[in-house]
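Participant: below are the sequence and a predicted model for it; my questions follow.
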Amino acid sequence: MKELPFEIKFIYVTAIVLIIVFAVFIVFVVLMYNKKQILYLKEKQLNIESQNQLLQKELEKQKSIEKERERISHDMHDDLGAGISALKLQAEFLKQKAQDDDLQSDIDELLKTSEEMNLSMREMLWSLNSENDTLGSFTDYAIRYTENFLKKTKIKPWFESMDIISETPVSTELRRNMFLCLKEAVNNAYKHSQADTLRLSFSQKENRFLMEISDDGIGIDKEKPAGNGLRNMNRRMEELGGGCETLSSGKGTHIIFKTTI
C-alpha cells in the first residue's frame, strides 16, 4: 500500500486536531452557558422570592390598614353616633318645654346642626368602610345622597346607569374625591341654577368611568370668574389622573367627570 505524502498526512492531522479543539470549545461554551443559565434562574428565583415577601408584607400592611379603618368606623358609630343622638333627644325635650320663641328658634338651629353632624358622620363611615370599595357601592350611595339632598327642594332628580359592573374594585381615594365632586356639583345646582330637573348618570367602558351631572337651569355666568367649587372639582379630578369638563349655556349646565378605574 502506497504511503500518503507528508503534506496530506499533516493536513489530516491538523484537521483532526482542529475538529477536536472545536468540539472541546463547543462543549466549553455549552457548559458555560448552562452555568450562566443556572445562575440566572437562581437569581430570578431569589428575586421572585424577594418580591413575594415584599408582596406578602404589603398585603399584611393593607389588611392592617383595613382593620384599623373598620375599628375607627365602629368607634365613630358607637361613640359619636350615640352622642349626636343623645344631643338631638335633649334638644327636642328642651324644645317641648321652651316657651320663649327665640329659645325655640335657637333649639331648632341646634337640631339642624345635629342632623348635619349626623349626615357628615354617616358619610365618613361610608368612606372608611373597605367593603364599599366597589363601583356599585359608589353609584348607589351617590344616588341615595342626591335623592335625600333634593327631596325638600323643587328640583326633580333623574338617574341613569349604563354598563356599570357593580363588582369593579375602586380605591378609597377615588370614592372620596368623586363623592366630594358630586356634593359640590349638586349643591351648586341647588344654590345657583334655578333648575327644575337634575340628571345624574353613570357609565363604564372597560376601565373608564364617567359621572355626568346636568340641569336645565340658567347656566353659569361666563363673565364671572370661576368659583372655589369649580376649582376644587378640577383639582380633585386631577389628583385621580382624570378630568372635569364643564359645559354651560342658557339652557343649563352639564358637568362631566372622567377617570380611570
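Facilitator: Here it is on my side, so go on.
Participant: going forward, measure contacts and count neighbours with C-alpha atoms only.
Facilitator: OK.
Participant: list the contacts for L174?
Facilitator: L240 (C-alpha atoms under 8 Å, 6 or more residues apart in numbering).
Participant: pull out the buried positions in the helix or strand containing it.
Facilitator: Using DSSP states H and E, L174 sits within helix 172-188. Neighbour-count burial for helix 172-188 flags 172, 174-187 (criterion: 16 or more other C-alpha atoms under 10 Å).
Participant: do the same with stretch 187-198
Facilitator: N187, A189, Y190, S193, Q194, A195, T197, L198.
Participant: contact partners of stretch 215-233?
Facilitator: 180-181, 184-185, 188-189, 193-199, 244, 248-254.
Participant: which of the buried residues of helix 172-188 sits closest to Q104?
Facilitator: Nearest to Q104, judged by C-alpha to C-alpha, of the buried residues of helix 172-188 is N187 at 27.9 Å.
Participant: ok, now how distant is that closest one from A98?
Facilitator: 34 Å (C-alpha to C-alpha, to the nearest Å).
Participant: so which residues of the stretch 51-200 of the chain form helices?
Facilitator: For the stretch 51-200 of the chain, the helices defined by DSSP state H, counting those that start in this stretch cover 81-97, 101-128, 135-150, 172-188.
Participant: pick out the residue nearest the middle of the protein.
Facilitator: In the chain, the centroid-proximal residue (C-alpha atoms, centre = their mean) is L174; its distance is 2.6 Å.
Participant: got another one to weigh against that:
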Amino acid sequence: MNIVDIIIPFTVALFIISVGVVLLYQNFQKNLIALELEKAELEARQRDELLQNSIMVQEEERKRIAQDLHDDLGAVISIIKMNLMLMRQKQNENVVADDPAGNVQNLINLSETAMASVRNISHQLMPPQLEAFGLLKSIESVVDQINQLGEIEVHFVFKPDWPFVKWPVALSIYRIIMELFNNTLKHALARNVFLEFDCLNGNLIIKFSDDGTGFPDGLDAGGGLGLVSIDARARAMNGRFDYGNGAEKGIAVILTIPFN
C-alpha cells in the first residue's frame, strides 16, 4: 500500500469530519439564536403584561379617586350649593332668615367637612407622613391607628438594621401594605395580623399574615384586583409576590424586593 492510498481516505474522512463539525456548529448557532429569540419574546410578553397590569392598577386608582370625589366631596359641595341658593332666594324675596348665624355656621361646618375630604383623598394619593418620616414610621403610625380601633391587633416587628428605602420603592411598599390591611379588615374576619420587615441577602423581605378566613380556594393573581395591584407593584420593583393560605388558617404573604 502506497502513501496515496493512505492519504486519500484520511483526507476524505477529515473532510467529512470537518463538514460534520461545521454543520453541528451551524445547528448550535441556530438553536442558540432560537433560544435568544424565545427569551426576547418572553421578556417582551412579560413587559407587556406588566405594563397592562400597571395600567389596570392606575385606572382602578383613578376610578376609586373619582368615586371618592363624587361620594364625599361632591355630596358636601351640593349641600353647600343648596344652602347658598336657599339663602339667595330668601334674600331676593326679602325674607328674613330664621337663624342667620346658624345658617352661616352650618356652611362653615360643611366647608370644613369638604376640606377634610380633600385632605383624606390627597393623603391617599401621597401620604405626607411617608415623605416626612420614612416607611417604618409611617407603617408604625398606621398600625397604631388600627390597633386603637380595638377590632383587630396588628403585631409589627422589623429588624433594627432595616435599611433606608428610597421614595419610589417606599411608596410602592406602603401601597402594598395598605392593600393587604384593607383586604384583611374588610374580608378576613381576623383577630390578629402579623407584619414582619426583614432584610436578607440583599433583598427586602416583607411577611404579612393573619388568622382570618384565608384566600378562597382556587384564587390566583388574576382573581382579585387587589392581588393584581400588589403583583404589578412588586414586579415593577423587580420583586416577587408569593401568597397563599397559612398552615392553620388565614393568609400568608411574602414580598421579596431586591435592595440596592
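Facilitator: That came through, no problem. Only a predicted model underlies this, so the values are computations on that prediction, with no experimental measurement involved.
Participant: and the TM-score between these chains?
Facilitator: TM-score of the superposed chains, computed with TM-score structural alignment, normalised by the length of the second structure, equals 0.51; 158 aligned residues with a C-alpha RMSD of 3.6 Å.
Participant: so can I have TSV of the buried residues of stretch 187-198 of the first structure showing distance to Q56 of the first structure?
Facilitator: Output for those, formatted as TSV (distance: C-alpha to C-alpha, whole Å):
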residue	distance to Q56 of the first structure
N187	43
A189	47
Y190	48
S193	51
Q194	54
A195	52
T197	50
L198	46
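Participant: in those, find the pair that's most separated.
Facilitator: N187 and T197 (13.4 Å).
Participant: which residue ranges of the second structure form strands?
Facilitator: Here the second structure has its strands, by DSSP state E, at 153-158, 192-200, 203-210, 240-245, 251-258.
Participant: which residues of the first structure does the third one align to?
Facilitator: Residues 208-215 of the first structure are where strand 203-210 of the second structure aligns, with TM-score structural alignment as the criterion.
Participant: burial count for L195 of the second structure?
Facilitator: Per other C-alpha atoms under 10 Å, the neighbour tally for L195 of the second structure reads 21.
Participant: check contacts around it.
Facilitator: Shown in contact with L195 of the second structure (C-alpha under 8 Å, 6+ apart): V154, H155, F156, V157, I206, K207, F208, S209.
Participant: the first structure: which residue goes with the second one?
Facilitator: Taking TM-score structural alignment as the criterion, the aligned counterpart of H155 of the second structure in the first structure is W158.
Participant: distance check, its match against E58 of the first structure.
Facilitator: W158 of the first structure sits 42 Å away from E58 of the first structure, going by C-alpha to C-alpha.
Participant: these two: who's more crowded?
Facilitator: The neighbour comparison of W158 of the first structure against E58 (other C-alpha under 10 Å) goes to W158, with 16 against 12.
Participant: for L210 of the first structure, which non-adjacent residue is spatially closest?
Facilitator: K258 (4.7 Å; C-alpha to C-alpha, 6 or more residues apart in numbering).
Participant: surely the one you found touches I213?
Facilitator: No. Counting by C-alpha atoms under 8 Å, I213 is not a contact partner of K258 of the first structure; they are 11.8 Å apart.
Participant: circling back to that earlier point, can you list the strands of the second structure in JSON lines and add distance to M56 of the second structure?
Facilitator: Formatted as JSON lines, those follow (distance: least, C-alpha to C-alpha, whole Å):
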{"stretch": "strand 153-158", "distance to M56 of the second structure": "30"}
{"stretch": "strand 192-200", "distance to M56 of the second structure": "27"}
{"stretch": "strand 203-210", "distance to M56 of the second structure": "24"}
{"stretch": "strand 240-245", "distance to M56 of the second structure": "17"}
{"stretch": "strand 251-258", "distance to M56 of the second structure": "21"}
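Participant: right, so of those strands, which gets closest to L32 of the second structure?
Facilitator: strand 240-245 (28.4 Å).
Participant: and the closest one with strand 203-210, angle?
Facilitator: Angle, strand 240-245 of the second structure to strand 203-210, by axes from the mean of the first three to the mean of the last three C-alpha atoms, to 10 degrees: 20 degrees.
Participant: residue range for strand 240-245 of the second structure in the first structure?
Facilitator: Using TM-score structural alignment, strand 240-245 of the second structure lines up with residues 243-248 of the first structure.
Participant: average offset of the matching stretch relative to the second structure?
Facilitator: Compared with the second structure after the fit, stretch 243-248 of the first structure shows a mean deviation of 1.0 Å (mean C-alpha distance after the TM-score superposition for the first structure).
Participant: list the buried ones in that stretch?
Facilitator: G243, C244, S248.
Participant: what about L24 of the second structure, neighbour count?
Facilitator: Residues lying near L24 of the second structure (other C-alpha under 10 Å) number 12.
Participant: so how far is M178 of the second structure from it?
Facilitator: Taken as C-alpha to C-alpha, the span from L24 of the second structure to M178 of the second structure is 56 Å.
Participant: next one: R47 of the second structure
Facilitator: For R47 of the second structure relative to M178 of the second structure (C-alpha to C-alpha), the value is 25 Å.
Participant: and N106 of the second structure, by the same measure?
Facilitator: Look at N106 of the second structure and M178 of the second structure: by C-alpha to C-alpha, they are 34 Å apart.
Participant: do the same with L149 of the second structure
Facilitator: 16 Å.
Participant: now do I65 of the second structure
Facilitator: I65 of the second structure is 16 Å from M178 of the second structure, by C-alpha to C-alpha.
Participant: do the same with P127 of the second structure
Facilitator: For P127 of the second structure relative to M178 of the second structure (C-alpha to C-alpha), the value is 11 Å.
Participant: repeat that for L219 of the second structure.
Facilitator: Relative to M178 of the second structure, L219 of the second structure is positioned 20 Å away (C-alpha to C-alpha).
Participant: what of L125 of the second structure?
Facilitator: 12 Å.
Participant: ditto for D242 of the second structure
Facilitator: 17 Å.
Participant: could you do N109 of the second structure as well?
Facilitator: To M178 of the second structure, N109 of the second structure is 30 Å away according to C-alpha to C-alpha.
Participant: cool, and I146 of the second structure?
Facilitator: From I146 of the second structure to M178 of the second structure the distance is 11 Å (C-alpha to C-alpha).
Participant: what do you get for Q91 of the second structure?
Facilitator: For Q91 of the second structure, the distance to M178 of the second structure - C-alpha to C-alpha - is 49 Å.
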